Structures are given as structure tokens and as C-alpha cells.
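Undergrad: Whatever this is, show me its structure:
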Amino acid sequence: MQKIESITAMREAALALRAAGRKIAFIPTSGALHAGHASLIRLARAEGAAVVVSTFVNPLQFGPSEDYQKYPRTPAADGMLAEKEGVEILFTPTAEEMFPKGFSTSVQEEAVSKPLCGVTRAALFRGTLTCWLKFLNIIQPDLLVLGEKDVQQLAVVKKAAADLLLPLAIMTGPLVRDADGLAVSARNNYLTPTQREEALAVVRALRKAKEMVDSGVKISDRLVAEATHIIGQKRRLRVIYISVVDPRTMEPVREIVTGQCLMAVSYWVDEVRLTDNMPL
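TA: Here you go, the predicted structure:
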């Protein structure tokens, strides 16, 4: 496995892969690699592609009061996981390499990014799109591989890729959960055992919503009310939003059509912000 820090070296390595007739799959991450990322690497390798993974905590996607400075950074463990899973290139640029002094361009999607996380995290999707588009220009992959855990991010990227006619395919991998049911996330590292136990109420709420749909409930307000009730019983949890949405547009859905909507949740566990979702 190659570890590359500079944009010039990354471009050269990608050119060499293409010259050798290889298909390139790219998985952008913020590092702190976990089982969810490993599942995406396996998905990409199953396509016969040379897998490039970035581990970059992107400063553009964090607001001024968010956790950029303390976000988990585990470069040694990232390298071990990437090598074990068969990654060919681990791209680890610095913020200065990606966004040198004078960098002043941004990319904004104006519809799918607006509800849900877009209401309270104005920088998130603009920063993500700006960074990832630069990555795509550097690497020029054939395949972009993304997880379904960050469901709004996925929808925003798909919309931008379609609008801008990006010359790549997008493949998605399912959300991965730990044995206790909590959605795998780097920010889970912040949780104490007590906080983690309380966060499991969100998993129970999502599963209850799915059970209600399976039993015939079709009105989204009933699902949201039940999920809110379950989560509200835990004193450390504060709901930011619970919404039943179309996964392509993130627009709210009033009546459930099985297989065409999901419940999205964002919540605080004390000072830790997490998200989760469940297809309905």
C-alpha cells in the first residue's frame, strides 16, 4: 500500500493506475476508520477496482463552534486497517496542501442540502462538496463509494454529481451497526458507557418506527411521535430533528410508501452530536 500526502504525487499515482488499465474506486473519509469504512473498501474491491481512500479531517465542513480540533485522528490505526483491507493508496493530505492560503472557492448545492442538518450546520455540505470535488479532480476515479449512514450527505453528493455531469458512478454501502445496534461512527469514541447506553434509545425508536410501518401504519406523524416519545425518556438525549423523508430529496413525506422513504434522526447525547437513519 502506498501512503501519499501531496496532491502532485496522488495525481501521478492515479495516472499510473489508469495507464495500467486499472479502474479506480475512491472512498473519501475523515479518518478514524472503522467497520463501516472497511465494508466500503470490500465493496469497492469486489468491483475489481484499485481502491484509493482519503483520510482527511476537512476544516471547511466544520462550523466555528464544532469539533474540528478534537475530531478523532488515528493515523496509525487507519494505516493498519487500510492495508489489511487491501487499499492500494491511502491519501493523507494536510489542510495546507488542500486549501493553501488564498483558497476562496466553494461549491454549494441549493436544495437537498437545505433541510435537516442543513438548518443548523450551514458549513457542512458546502465544505464537503468543495473538498470532495477537489479530491475528484485530483484522483479522477471511475467509482465513488459512499456509505448510507450519512444519508443526507449521500443525497447531496448524488444531486451535485448529476447536476455537474461528473464522469463517475456512485456506489453505496449499507449503514453498519455495532453489536449493540448503535450506528458505527467516529464520534462514538466520545461517548462514555452511560451515554452510549442512553443513545441506544434512538436505535429502539427507529426499529419501533419500522415495526409500525410493517404492521400497516402509513402516516409519518404517528411514527415521529412514537420515536420522539421513546427518545424523550432519556435525560441525556436532545432531539435536533426526527423526520420521515424521501431519501433522494430529503423532503418530508406525509404518507409512507414502503421502500421509498426513511426516518432520519439527529440528536445530542450531552455534548456529542450523532445521526442515524432507518429505511421504512
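Undergrad: contacts and neighbour counts: CA atoms only from here.
TA: OK.
Undergrad: isn't P93 right up against S6?
TA: Yes: counting by Cα atoms under 8 Å, a contact exists between P93 and S6, whose distance comes to 5.9 Å.
Undergrad: Please say which of these two ends up with more neighbours.
TA: Between P93 and S6, counted using other Cα atoms under 10 Å, P93 has the larger neighbour count: 19 against 14.
Undergrad: That one belongs to a helix?
TA: No: according to DSSP: H, G, I helix; E, B strand; the rest coil, the state of P93 is coil, so it is not within a helix.
Undergrad: so how many other residues sit close to the closest residue in space to it that isn't next to it in sequence?
TA: The shortest distance from P93 to any non-neighbouring residue, by Cα to Cα, 6 or more residues apart in numbering, is to E5 (4.4 Å). Counted with other Cα under 10 Å, the neighbours of E5 add up to 15.
Undergrad: same deal with R126?
TA: R126, neighbours per other Cα under 10 Å, totals 20.
Undergrad: same thing with F99?
TA: Here the neighbour count serves as a burial measure; for F99 (other Cα under 10 Å) it reads 17.
Undergrad: what sits up against the strand or helix carrying L200?
TA: Secondary structure from DSSP states H and E places L200 in helix 193-214. Helix 193-214 has contacts (Cα atoms under 8 Å, 6 or more residues apart in numbering) with 180-182, 188, 223-224, 226-228, 230-231, 234, 236-237, 256, 258, 263, 265, 269-270, 276-280.
Undergrad: Proceed likewise with the subsequent sequence, for comparison:
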Amino acid sequence: MEVIRSIIELRQAIKRYKVNHMVDSKIGLVPTMGYLHGGHASLMTRAREMSDVVVVSIFVNPIQFGPGEDYETYPRNEERDLALVEIQGADIVFIPTVDEMYPQPTKTKIIVSERTELLCGASRPGHFDGVTTVVSKLMNIVQPDLAFFGMKDAQQIAVLQQMVRDLNMNVEIVPCPIVREKDGLALSSRNVYLSSEERRQALVLSRSLREVKGELDDGKTVTASEVREKLTSMIVSSPLAVIDYVQVLTFPELILLQDDELLADVHDQVMMAVAVKFGTTRLIDNILFMPKEALSLV
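TA: As a prediction, the model looks like this:
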């Protein structure tokens, strides 16, 4: 495993891999912000299965954090991260500094409209502009064939798929399933912020999503408004929960369903998505549902 910190050296290393192995080697990229966990490990496992060369980037990207967010305190542990990446069998770990990625103030940004204007995009203005810009930079540097992202941030996947399609980027965005603790909590680097009581109450997110999806799978006929109300009432039963959003929308188009729209009649995959704060920690989670109308079109 090579640990590389400069863009020039990374490009040289990838070129060397192609020469030494085969020119048409598939390159898989796993972009991360570090403080790695089992969810990241699952991305690397998938990348290893689908790629000849696996590149993992570790970079806490400052331009996707807004004023007052946790950029300075975002958890970091390079030694621990490198140990996990090596276990997963990555070929290259790219750990640039901020100066390496942004040697001068960025005057060019990649902006995806519509898909970034709701959910986390509404709560965190400019966040996705930072995500799309840094991911496009990484793709230009690495030139991957495949890029792997977790479905916990489903909106991010939808935004990046739109960016790749609109800009004719020669890379496939590979969505990977959410990885959860045994009790259902979605793995996140920010889980470390939670107190024991906050963590216990945060289980309401996966529990409420699973319960509502179970009812839908059993054929219960409900409107989008009824789904939102059910999720909201379950979440606020946890005293520490402060809801940012509870939404029902199509995926990956990210079109909000109308209040009176029956989920059973929707012709697209449906996502129930939530963002909730417990103390100072903002958690996101989601679950997908395929209505019978949509299944009939597959």
C-alpha cells in the first residue's frame, strides 16, 4: 500500500500501475473524509471486488463546511485510518493537505441545481457545491472508472450522478448499502460526538424508518403526508430529538411527493429521508421503498 500526499506523485503512481499491470486496468476511487469505520470498509471491499486498482482518499474538505459547522473539530485519526485501509487491501491512499488541494482560493466551483436545493442542501447552503467541487477535482486527478459512495447520504449520490451525467464524466458512481450497528444506528464518523443517552435515543431514526417501510411492504395504503406525520410522531417521542427534516420523495430524482399522493401509486422508487439533531450532533438516515406501480415497470 502506497501512502501519497501530492497530486503529482499520485498521478505518477496511477500511471505506473497501468504500465506495470495493464493499460485498461479498472481504477476504483473511494473518497472519504477519514475517521474511517465499517461503512467505509464496505466501500473498499466493493471497490476491491470491482476494480484492479483501489485508491482511497482521506481529506476533510473545508469548502463543504458552512459557518459554525464542525470543520475544525471533525474527528481525525490518520494512524487508525491507515491501519483500516491496509486491512481492506487498498493499493493507494491519497492524503493531501488543504494547501495541496487548494493552493489558492477556489474561483471555480461545480454547482448542481435542483437536487441540491432541498433536504441537506436547504439546511446547509453551499454544502453540495463543496462536495461536487472536491469530488470533481479528485476525479480529474485520479481518472477513476468507478467511484464508490454510501447510501447513508443518498442525496449526495443523486447529486454526483447528476454531475457525472451532465458533464459527461467517464466514471460510474457506485451506490453501496448503508452499514449499521447491530442495534440499527447507521455508521457515521460523527457518531463519536454522541453521549450514551443521545446515542440510545438516536435509535429512533432507524426504528421509525423500518416500521413505516414494513407497513408499506405489507400493503398499507397511505399518503406522503401520512408517512411524514407517522415518522415525525415517532421521532419526537425521543425527548432529545430536534428534527431538521422528514421528507418523502422519489429517488434518485429527488422530487418531493405531494401531501395527498398515495405511495402505492408512485411510478418511481421512493425514499423516506430524515435529518435530526441529538445534542449538537446532526444525524441523517433514509430507507428506500419500491411501490408496486414502480415494480411493474421494471
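Undergrad: immediately after the helix holding L200 of the first structure, which helix or strand?
TA: Next along the chain after helix 193-214 of the first structure, taking DSSP H and E as the criterion, comes helix 220-232.
Undergrad: can you give me the helices for the second structure?
TA: Using DSSP state H, the helices assigned to the second structure run over residues 7-20, 38-50, 78-88, 98-101, 120-123, 127-142, 154-166, 196-202, 204-217, 224-235, 292-295.
Undergrad: Out of the ones you listed, which gets nearest to E172 of the second structure?
TA: Closest to E172 of the second structure of these, according to Cα to Cα: helix 154-166, at 7.9 Å.
Undergrad: Would you quantify the distance from D52 of the second structure to S206 of the second structure?
TA: The gap separating D52 of the second structure from S206 of the second structure is 35 Å, by Cα to Cα, to the nearest Å.
Undergrad: neighbour-wise, which of the two wins?
TA: Under the criterion of other Cα under 10 Å, the comparison of D52 of the second structure against S206 puts S206 first, with 20 against 17.
Undergrad: ok, back up a step: shouldn't the residue nearest to P93 of the first structure be in contact with F91?
TA: Yes: E5 of the first structure is within contact range of F91, at 5.9 Å (criterion: Cα under 8 Å).
Undergrad: measure stretch 215-223 of the second structure end to end?
TA: End-to-end distance for stretch 215-223 of the second structure: 12 Å, by Cα to Cα.
Undergrad: What of stretch 1-14 of the first structure?
TA: As for stretch 1-14 of the first structure, its first-to-last residue distance stands at 13 Å under the measure Cα to Cα.
Undergrad: What residues sit buried inside it?
TA: Of all the residues in stretch 1-14 of the first structure, those buried under the rule 16 or more other Cα atoms under 10 Å are K3, I4, I7, M10, R11, A13, A14.
Undergrad: do the same with stretch 88-98 of the first structure
TA: If you call a residue buried by 16+ other Cα under 10 Å, then stretch 88-98 of the first structure has these buried ones: E88, I89, L90, F91, T92, P93, T94, M98.
Undergrad: Who are the contact partners of the second one?
TA: This means I89 of the first structure. M1, Q2, K3, I4, V51, V52, V53.
Undergrad: what's the counterpart of it in the second structure?
TA: I89 of the first structure maps onto I92 of the second structure when the alignment is built from TM-score structural alignment.
Undergrad: State the distance from that match to L146 of the second structure.
TA: Per Cα to Cα, I92 of the second structure is found 15 Å from L146 of the second structure.
Undergrad: likewise M33 of the second structure?
TA: Separation of M33 of the second structure from L146 of the second structure (Cα to Cα): 18 Å.
Undergrad: Number of residues surrounding the residue found closest to L263 of the second structure once you drop the neighbours it is linked to in the chain?
TA: The spatially closest residue to L263 of the second structure, leaving aside those adjacent along the chain, is T223, at 5.9 Å (Cα to Cα, 6+ apart). In terms of burial, T223 of the second structure registers 19 neighbours under the definition other Cα under 10 Å.
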